[in-house]
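A.B. asks: Quick check, what structure comes out for this input:
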Amino acid sequence: MRDLANRVRAEVETVVVGQSVLVEHLLAAAVVGGHVLLEGPPGTAKTLLANALARALDVEFRRVQFTPDMLPSDLTGTTALRGGELVFRPGPVFTNILLADEINRTPPKTQAALLEAMQERQVSIDGETHPLRAPFLVLATQNPIEYEGTYPLPEAQLDRFLFKLELGYLPESDEIAILRLAHRGVSPPSLDSVNAIVRPEELEAARQEVDATAVSDEVAAFVVALVRKTRELPSVELGASPRAAVHLLAAGRAFARLAGRDFVTPDDVVDAARPVLRHRLVLRPEAELERYTTEDAVGAALASVPVPR
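C.D. replies: Take a look at the predicted model:
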């Protein structure tokens, strides 16, 4: 998987600057079957990144702009009468990589339709079940600044995302490099330079490789202790769930393979803790008033649980 990640990163970086760590996280999510919540200001190449990743993996990509008037059927599809027969017309969710742009701008009913598809890997319409494609990776974006007129995702739905990744502004040198790529006016860089370099069997082999990554009893106990500690913190109203522990270990396995190892170390778990846990914790009101963040809470949990050596 390490070689696969290096090749994918090199292809994506022909059009996207300064996001090598993010590319690795997205590839890890695709391999373990997780989904990703991306939070960052506009103009930080979220759409370009997702599209370039899809091209490198040689899979289909679709983008949906979520709006307040969007219906579940706009996403999942509808059944229409054609020639006297009912025919299913699949919606944009029937793809490999779906960019759900500004997911918090659509009502809860439509959010739930997407999140159900994420969990079940299928949609049911008019009593018929339609399986989704594999691999299926949802990248859902939120703007961390504009909350007016939005529908925040409830905690139970946030818990279904493997990672929450935060995109900030890049260093000055990277922004200068972006300008050197922008040679078509204000149009985004062409994706023609991104080649399809991954065969379907390579993704499946990476998935099997990650599943076979060894986990010691000490590392498994560390994962559980870390998740349980989040429930005991005085600043936290709702801690991480057992699903979070499953996701944390899956991410640790992927990170181990990205580092070229066939076993998980405690450091892999530590590296995965923030992106896996930061969106699953609910703080007490008094902690929020003191500008305490879930990032601080994850850090407190990491500091409180001894790391096995």
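
A.B. asks: alpha carbons only for contacts and neighbour counts from here, please
C.D. replies: OK.

A.B. asks: Which parts of the stretch 201-309 of the chain are strands?
C.D. replies: 236-238, 282-283 (DSSP state E, counting those that start in this stretch).

A.B. asks: Any idea which of these gets closest to residue 49?
C.D. replies: Of all the strands of the stretch 201-309 of the chain, strand 282-283 sits nearest to residue 49, with 29.5 Å by Cα to Cα.

A.B. asks: sorry, back to before: so which of the strands of the stretch 201-309 of the chain is the most surrounded?
C.D. replies: Among the strands of the stretch 201-309 of the chain, strand 282-283 has the highest mean neighbour count (mean count of other Cα atoms under 10 Å), at a mean of 20.

A.B. asks: ok, back up a step: how about the strands of the stretch 201-309 of the chain, which one is nearest residue 112?
C.D. replies: strand 282-283 (19.9 Å).

A.B. asks: can you pull the contacts of residue 63?
C.D. replies: Contact analysis of residue 63 by Cα atoms under 8 Å, 6 or more residues apart in numbering lists 47, 92, 98, 99, 100, 101.

A.B. asks: count of neighbours near residue 180?
C.D. replies: 9 (other Cα atoms under 10 Å).

A.B. asks: should've said residue 230
C.D. replies: By other Cα under 10 Å, 28 other residues sit near residue 230.

A.B. asks: how close does it sit to residue 242?
C.D. replies: Distance, residue 230 to residue 242, using Cα to Cα, to the nearest Å: 12 Å.

A.B. asks: Touching both of those two, which residues are there?
C.D. replies: By Cα under 8 Å, 6+ apart, no residue touches both residue 230 and residue 242.

A.B. asks: re earlier: which of the contacts of residue 63 tops the neighbour count?
C.D. replies: Highest neighbour count within the contacts of residue 63: residue 99, with 27 neighbours (other Cα under 10 Å).

A.B. asks: Let me know whether that one touches residue 53 as I believe.
C.D. replies: No - contact criterion Cα atoms under 8 Å: residue 99 and residue 53 do not qualify, at 11.4 Å.

A.B. asks: now the other sequence, so there's something to compare against:
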Amino acid sequence: MKPSLFSGAKPNAVIGGLLVGGLLAVVLVGYVWTPYDPIAIDLAHPLAPPSWKHWFGSDEFGRDVLSRAMLGARISVSIALGVVIAAVTVGTLIGATAGFLRGWVDRVIMSVNDAILAFPGMLLALALIAVLGSNRSSIILALSVAYLPSIVRVVRGAVMSIREREYVEASKVVGDSALYTMARHILPNALPPVVVLATSLFGWVVLSESALSFLGVGVPPPAPTWGNMLSAARPYMENASWLSVTPGVCIALTLLGVNLLGDALRDRLDPRRDA
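C.D. replies: Okay, here's the model as predicted:
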């Protein structure tokens, strides 16, 4: 039987899996239930400290912080998944084309890719959102474009290495088409580094989306995100610390879980691991 990811797993794999699993569980629960309406205003209980009624306290408008953090998790995860799927799909197709065809196609693609890569990712995302407007679709598109060049470079490098292998040459000799050779022999063997990069990308997107929301150009209020919760908590840092602690801990635990899980995937998929 083939060993699973967690068979004989190191502590970082277990901890990462538990943290990411916990995040996904919160997201799923948040789709069907939250302790309170995340956007319902209760002016009778503003800035209520953590208690049995409000486990993580309430904000300046009396809204339950736990409920808002649960909805924020759903928004962050949906944006991160959208960006990862879009960037990995498009980046894999472009990188595989450049690495397999090489020549002038490779030069043109990589020139454009390097030009995009020259811009800081966050600055590029801010510029695109300024043009497209602040909404969930614009954020997904902007962050996908910002992170696309990294995927293209990784896939291109993997494909250029794999295309020189003996089984690829044998596929060409027997008359297989370039498309068949790419789909049957090259792309499956180029997936391991892409999977690891996609896992890390998920964490980067969560952090970037939080940063955009903190700056006021993310998902517009009243929808809660971890970033805009942190931004709204700034005036109350001294007398209502729970407002900033809750989203801050959520972001930190998510990044920790994703990074630990990414390390575990890298170790599992590394062909030199059992050497």
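
A.B. asks: Overlay them and tell me the TM-score.
C.D. replies: Once superposed, the chains reach a TM-score of 0.22 (TM-score structural alignment, normalised by the length of the second structure), with 102 aligned residues with a Cα RMSD of 6.1 Å.

A.B. asks: before we move on, back to that, from the contacts of residue 63 of the first structure, pick the one nearest residue 155 of the first structure.
C.D. replies: For the contacts of residue 63 of the first structure, the nearest to residue 155 of the first structure is residue 100 (18.0 Å; Cα to Cα).

A.B. asks: so the closest one sits in a strand?
C.D. replies: Yes - checked against DSSP: H, G, I helix; E, B strand; the rest coil, residue 100 of the first structure lies within a strand.

A.B. asks: which residues sit in contact with it?
C.D. replies: Residue 100 of the first structure is in contact with 63, 64, 65, 66, 138, 139, 140, 141, counting by Cα under 8 Å, 6+ apart.

A.B. asks: What helices and strands are in contact with whatever helix or strand residue 8 of the first structure lives in?
C.D. replies: Per DSSP states H and E, residue 8 of the first structure falls inside helix 2-12. When contacts are defined as 3 or more Cα pairs under 8 Å, 6 or more residues apart in numbering; DSSP states H and E, helix 2-12 of the first structure sits against helix 20-32, helix 46-57, helix 242-258.

A.B. asks: Remind me what the longest one packs against, helices and strands.
C.D. replies: Applying 3+ Cα pairs under 8 Å, 6+ apart, one finds that helix 242-258 of the first structure makes contact with helix 2-12, helix 20-32, helix 200-211, helix 217-232, helix 266-277.

A.B. asks: do the shortest one as well
C.D. replies: For helix 46-57 of the first structure, the packing partners by 3+ Cα pairs under 8 Å, 6+ apart come out as helix 2-12, strand 61-65, strand 97-101.

A.B. asks: again with the first one
C.D. replies: Under the contact criterion of 3+ Cα pairs under 8 Å, 6+ apart, the helices and strands touching helix 20-32 of the first structure comprise helix 2-12, helix 200-211, helix 242-258.

A.B. asks: Could you export those helices as JSON lines, including distance to residue 115 of the first structure?
C.D. replies: JSON lines is the format used below for these (distance: least, Cα to Cα, whole Å):
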{"stretch": "helix 2-12", "distance to residue 115 of the first structure": "27"}
{"stretch": "helix 200-211", "distance to residue 115 of the first structure": "22"}
{"stretch": "helix 242-258", "distance to residue 115 of the first structure": "15"}
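
A.B. asks: what's the most buried one of those helices?
C.D. replies: Taking mean count of other Cα under 10 Å, helix 242-258 is the most buried of those, at a mean of 24.

A.B. asks: Report the contact partners of residue 143 of the second structure.
C.D. replies: 83, 121, 125, 205.

A.B. asks: Which among the helices and strands packed on helix 20-32 of the first structure is found nearest to residue 37 of the first structure?
C.D. replies: Among these, the nearest to residue 37 of the first structure by Cα to Cα is helix 242-258 (13.9 Å).

A.B. asks: okay, the angle between that closest one and helix 200-211?
C.D. replies: Interaxial angle, helix 242-258 of the first structure versus helix 200-211 (axes from the mean of the first three to the mean of the last three Cα atoms, to 10 degrees): 110 degrees.

A.B. asks: Span of stretch 30-39 of the first structure from start to end?
C.D. replies: In stretch 30-39 of the first structure, first residue to last residue: 18 Å (Cα to Cα).

A.B. asks: how about the strands of the stretch 201-309 of the first structure, which one is nearest residue 28 of the first structure?
C.D. replies: Nearest to residue 28 of the first structure, of the strands of the stretch 201-309 of the first structure and by Cα to Cα, is strand 282-283 at 25.6 Å.

A.B. asks: re earlier: state the pair within the contacts of residue 63 of the first structure that is farthest apart.
C.D. replies: Longest span within those, Cα to Cα: 47 and 92, 15.4 Å.

A.B. asks: coming back round to it: out of the helices and strands packed on helix 20-32 of the first structure, flag the one nearest residue 163 of the first structure.
C.D. replies: Taking these one by one with Cα to Cα, helix 242-258 is closest: 8.6 Å.

A.B. asks: how much does the closest one deviate in direction from helix 20-32?
C.D. replies: Between helix 242-258 of the first structure and helix 20-32, the angle formed by their directions is 110 degrees, by the same axes, to 10 degrees.

A.B. asks: so helix 242-258 of the first structure versus helix 2-12, what angle?
C.D. replies: Using the same axes, to 10 degrees: helix 242-258 of the first structure against helix 2-12 is 90 degrees.

A.B. asks: what's the neighbour count on residue 36 of the first structure?
C.D. replies: 24.

A.B. asks: the helices in the stretch 101-250 of the second structure, which residues?
C.D. replies: With helices called from DSSP state H, counting those that start in this stretch, the stretch 101-250 of the second structure shows them at 103-117, 121-132, 136-162, 166-173, 178-181, 187-214, 226-233, 242-269.

A.B. asks: Residue 50 of the first structure reaches residue 137, doesn't it?
C.D. replies: No - Residue 50 of the first structure is beyond contact range of residue 137, at 10.0 Å (criterion: Cα under 8 Å).

A.B. asks: list the residues that contact both of those two?
C.D. replies: Common neighbours of residue 50 of the first structure and residue 137 (Cα under 8 Å, 6+ apart) are residue 97.

A.B. asks: Give me the more crowded residue out of those two.
C.D. replies: residue 137 (25 against 21).

A.B. asks: Pull up the gap between that one and residue 180 of the first structure, please.
C.D. replies: The value you get for residue 137 of the first structure to residue 180 of the first structure, if Cα to Cα is used, is 31 Å.

A.B. asks: now residue 283 of the first structure
C.D. replies: 43 Å.

A.B. asks: how about the helices and strands packed on helix 242-258 of the first structure in a markdown table, adding distance to residue 163 of the first structure?
C.D. replies: Listed next are these as a markdown table, based on distance: least, Cα to Cα, whole Å:
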| stretch | distance to residue 163 of the first structure |
| --- | --- |
| helix 2-12 | 18 |
| helix 20-32 | 8 |
| helix 200-211 | 17 |
| helix 217-232 | 15 |
| helix 266-277 | 5 |
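
A.B. asks: Since that was my last question, I'll sign off now.
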